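**Student:** predicted model and sequence follow; I will ask about them next.
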Amino acid sequence: MNQIRRPLDVAILEALAYSDIFDYPLSLDELHRYLPVPASRADLAPALANLRGRVAERDGYYFLSNRDEIVDIRQARAAASAKPFARAMQIGRILGRLPFVRMVGLTGSLATLNLSKNPDLDFMLVASRERVWTARALSLLVGRWARLLGNTLCPNLIISETALEWPLRDLYSARELCQMIPVAGMDVYHRLRVANSWTSEFLPNAIEPPVIVLPEVALLEVSQTSEVWGARLLRGKLGDRLELWEMNRKVARLSSQPGFGEETVFNAEVCQGNFHHHRKWTREAYEERLADLGIVELNSFLIQPSLTSRHCERLLRSNPLHSQQIASSGRAPSSQ
């Protein structure tokens, strides 16, 4: 997609409208980061001045006018998120030591210190080739331990290191990827960002990983012994058979859950269990806010075709449960 250069004031309204969905006012740095057009920080001051009456500021946060209560909401949620965030960093580091886990990223509301209810720890994992479901099973064992500490671990997205490129390109995916906090496997994280450089079409200023300002987290020392021995035991034909067995039984179970559909993907390279259709309701809420602002936006949430025919055929072959659905909708399954 060619970058559509819109007036900066409209771009500011769009960025604030998206964050307003989550009651999340933006600092000046965050506003710059999530603008849908290229701009410098110096460009923001005159544009914000032009938007007086439509955009307000309080305590260093910017938001749509008549929504100043979300500043209090963000500050309260940030305070409530500090302890779960520290716990997530510790657990994420443990996940990063599991056999076949190449990268761990913290996602969801906790990645932005914006917990609104239960402190679920949402993670994205990148797994070794042909070990997505083994990595998932091992991460769920860590989840049982985390539950004893009062946390619910949710590895909502696990992908193979051979499938780093997002199959669906839209604003939702771009925001999720650019907001993710890398916890372990920085080399693979950088490969992930390079493979998805298309995010710059939606968020051209969000190049570097996000910065979270918190007191330093005391990380647990994690032994590499289990990682090494586990990988040795589960390599080869035995590991291949266990991987296939785990995938087949879990796909059968997960595909029968309520909410299975467009935003769920289960195959040899991807395990994505978004049963709550976050993309759909986010898009609807975003379009509603843009309409209230008098903005007719045709491209900010546009689904972009990103699959070559060969890649699409490979996904369909590995995920027959989606073949009929994709063929009828003309779209690839969502990846966030």
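**Tutor:** Nice, I can see it. Please read these numbers as outputs of a predicted model, since none were measured by experiment. Numbering: from 1, shown residues only.
**Student:** going forward, measure contacts and count neighbours with C-alpha atoms only.
**Tutor:** Will do.
**Student:** is it true that Ser318 touches Val265?
**Tutor:** No. The pair Ser318 / Val265 is not scored as a contact, 10.6 Å apart, by CA atoms under 8 Å.
**Student:** please report how far the residue nearest to Leu214 when sequence neighbours are not counted lies from Glu201.
**Tutor:** Among residues not flanking Leu214 along the chain, Ala82 sits closest, at 7.4 Å (CA to CA, 6 or more residues apart in numbering). Distance, Ala82 to Glu201, by CA to CA, to the nearest Å: 32 Å.
**Student:** ok, Glu284 next?
**Tutor:** 21 Å.
**Student:** next one: Arg147
**Tutor:** Distance of Arg147 to Glu201, given as CA to CA: 39 Å.
**Student:** neighbour-wise, which of those two wins?
**Tutor:** A count of neighbours by other CA atoms under 10 Å puts Glu201 above the other of Arg147 and Glu201, at 20 against 11.
**Student:** list the contacts for the closest residue to the more buried one other than its chain neighbours?
**Tutor:** By the measure of CA to CA, 6+ apart, the closest residue to Glu201 outside its immediate chain neighbours is Gln3, 5.9 Å from it. By CA atoms under 8 Å, 6 or more residues apart in numbering, Gln3 lies in contact with Val37, Glu201, Phe202.
**Student:** swap in 10 Å and give it another go.
**Tutor:** When contacts are counted by CA atoms under 10 Å, 6 or more residues apart in numbering, Gln3 is found next to Pro36, Val37, Pro38, Ser200, Glu201, Phe202, Pro204, Asn299.
**Student:** quick one: buried ones out of those residues?
**Tutor:** Pro36, Val37, Pro38, Ser200, Glu201, Phe202, Pro204 (16 or more other CA atoms under 10 Å).
**Student:** touching, the second one and Ile12? I think so.
**Tutor:** Read it as Val37. Yes. Using CA atoms under 10 Å, Val37 is in contact with Ile12, at 9.1 Å.
**Student:** hang on, isn't Asn118 packed against Arg77?
**Tutor:** No. Asn118 lies out of contact with Arg77 (CA under 10 Å); the separation is 11.4 Å.
**Student:** this is the other structure I want to compare:
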Amino acid sequence: MLDVSPENLLRSVFHTLAYADVFDYPLTAPEVYRYLTSIQASVEEVNQVLADETLFSRVDEYFTLRGREQIVETRKRRTEIAHRMWTKAARYGRIIARLPFVRMVAVTGSLAMNNTDEGKDVDYMIVTAPDRLWTCRALVLLVARFAKLEGVNLCPNYLVTTRAMELQEHSLYIAHELAQMIPLSGMEIYSEMRRLNGWMSDYLPNALMVPEMPHGLKRAGKHSRIQRILEVPLRLRVANRLEQWEMKRKMERLTREQSSSYESYFSADVCKGHIDRHGENVVTALAVRLATVSASHQPVERTP
């Protein structure tokens, strides 16, 4: 057993459930343990807190804040939708993984947690070779156009090169995104990225294991021979000029379109487009829920 005070552990469990509640997402006991905020507790300690039914609501295997039991049905419905989306998300992820200079592809966002709705985007985080991020992005967007014809909305909203895998923003939201993302290819790069972002353990100290591929799907293999062959002409000097041209024109346009969002950032090594300020909205919604928990979600006495 770890040396964790009961008060701090209880506060952390509430915080963990409140964060998930922002996404209308009840948690199982193993998920509460994995995403326990800021405290490294044992499975037994977490289960002991969850066993007190005066503090939380439990529906089947799921735990919620009191009064939020209806989100269990929301999660079940979204899980069914995610199940239908995953096959295509994995297939297109494997296609992207075979593009020149792509070194890692991971599913992020709502689909990574099986918490998506009809018509939602498939979000990817992509790691590329240095000096070819914007070339890669153009190729990925070409794949996205073909996917659109099949009714699949691909959103490669976060690309970094292998020089920029140590993320500059340290927050609970970013820690969750890293811990939840499901790598489809480039496991060595994924492991290195987790190592470089060791600060995650300050927020999610139990989220150490690599998430499994859902529904029996397989990860992509290592770089193919065709991929290596395609990279040869794209290393020529003319390809350098093409990269600079694509970077300049896209950075100008994206910066103009997303100038109001501090979450967006564009450079030779990073293309981070978050026009809806999602991270900021999550922080605000979490603060509201924590205030509600503090005011009204206190332990209640059992009736004799």
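**Tutor:** Sure thing, it's come through. Nothing here was measured: the structure is a model prediction, and the numbers come from that model.
**Student:** picking up where we left off before, looking at Asn118 and Arg77 of the first structure, which is more packed in?
**Tutor:** Arg77 (20 against 10).
**Student:** does the residue lying closest to Arg5 of the first structure once chain neighbours are set aside belong to a helix, a strand or coil?
**Tutor:** Leaving out its chain neighbours, the residue that sits closest to Arg5 of the first structure by CA to CA, 6+ apart is Val37, at 6.1 Å. Three-state call for Val37 of the first structure (DSSP: H, G, I helix; E, B strand; the rest coil): coil.
**Student:** what span of the second structure lines up against the helix or strand hosting Glu246 of the first structure?
**Tutor:** For Glu246 of the first structure, the element it lies in under DSSP states H and E is helix 236-254. Per TM-score structural alignment, the counterpart of helix 236-254 of the first structure in the second structure is residues 236-254.
**Student:** how far off centre is that stretch?
**Tutor:** Mean C-alpha position of stretch 236-254 of the second structure versus that of the full chain (CA atoms, centre = their mean, to the nearest Å) differs by 28 Å.
**Student:** what's it in contact with?
**Tutor:** Taking CA under 10 Å, 6+ apart as the rule, stretch 236-254 of the second structure contacts 131-138, 233-234, 256-257, 259, 264-268, 271-273, 275.
**Student:** kindly recompute the last result at 7 Å.
**Tutor:** Arg132, Trp134, Thr135, Phe266 (CA atoms under 7 Å, 6 or more residues apart in numbering).
**Student:** may I see the buried residues of it?
**Tutor:** Buried residues in stretch 236-254 of the second structure, counted by 16+ other CA under 10 Å: Glu243, Gln244, Glu246, Met247, Lys250, Met251, Leu254.
**Student:** re the thing from before, from Leu149 of the second structure, how far out is the equivalent of the residue nearest to Leu214 of the first structure over in the second structure?
**Tutor:** In the second structure, the residue equivalent to Ala82 of the first structure is His83, according to TM-score structural alignment. Distance, His83 of the second structure to Leu149 of the second structure, using CA to CA: 20 Å.
**Student:** ok, these two, which is more surrounded?
**Tutor:** His83 (16 against 9).
**Student:** residues near Asn112 of the first structure, how many?
**Tutor:** Quick fix: residue 112 of the first structure is Thr, not Asn. 21.
**Student:** separation between the closest residue to it other than its chain neighbours and Leu138 of the first structure?
**Tutor:** If you skip the residues right next to it in sequence, Thr112 of the first structure has Gln179 as its closest partner in space, 7.1 Å away by CA to CA, 6+ apart. In this view, Gln179 of the first structure and Leu138 of the first structure are 25 Å apart by CA to CA.
**Student:** more neighbours: these two, which one.
**Tutor:** A count of neighbours by other CA under 10 Å puts Gln179 above the other of Gln179 of the first structure and Leu138, at 21 against 16.
**Student:** test my guess that that one contacts Pro210.
**Tutor:** Yes. In this structure, Gln179 of the first structure is within contact of Pro210 by CA atoms under 7 Å, at 6.1 Å.
**Student:** now do the strands in the stretch 101-250 of the first structure.
**Tutor:** 101-107, 120-127, 152-160, 168-169, 181-184 (DSSP state E, counting those that start in this stretch).
**Student:** mind checking which of those strands is nearest Thr225 of the first structure?
**Tutor:** When the strands of the stretch 101-250 of the first structure are compared by CA to CA, strand 101-107 sits nearest Thr225 of the first structure, at 14.3 Å.
**Student:** now the helices for the second structure?
**Tutor:** According to DSSP state H, the second structure carries its helices in the segments 6-22, 29-34, 43-50, 71-97, 109-112, 133-149, 172-180, 187-196, 200-203, 225-231, 237-257, 278-296.
**Student:** Phe56 of the second structure: which of these is closest?
**Tutor:** Between those, helix 43-50 lies closest to Phe56 of the second structure; by CA to CA that is 7.2 Å.
**Student:** and that closest one, which stretch of the first structure?
**Tutor:** Counting by TM-score structural alignment, helix 43-50 of the second structure corresponds to 41-48 in the first structure.
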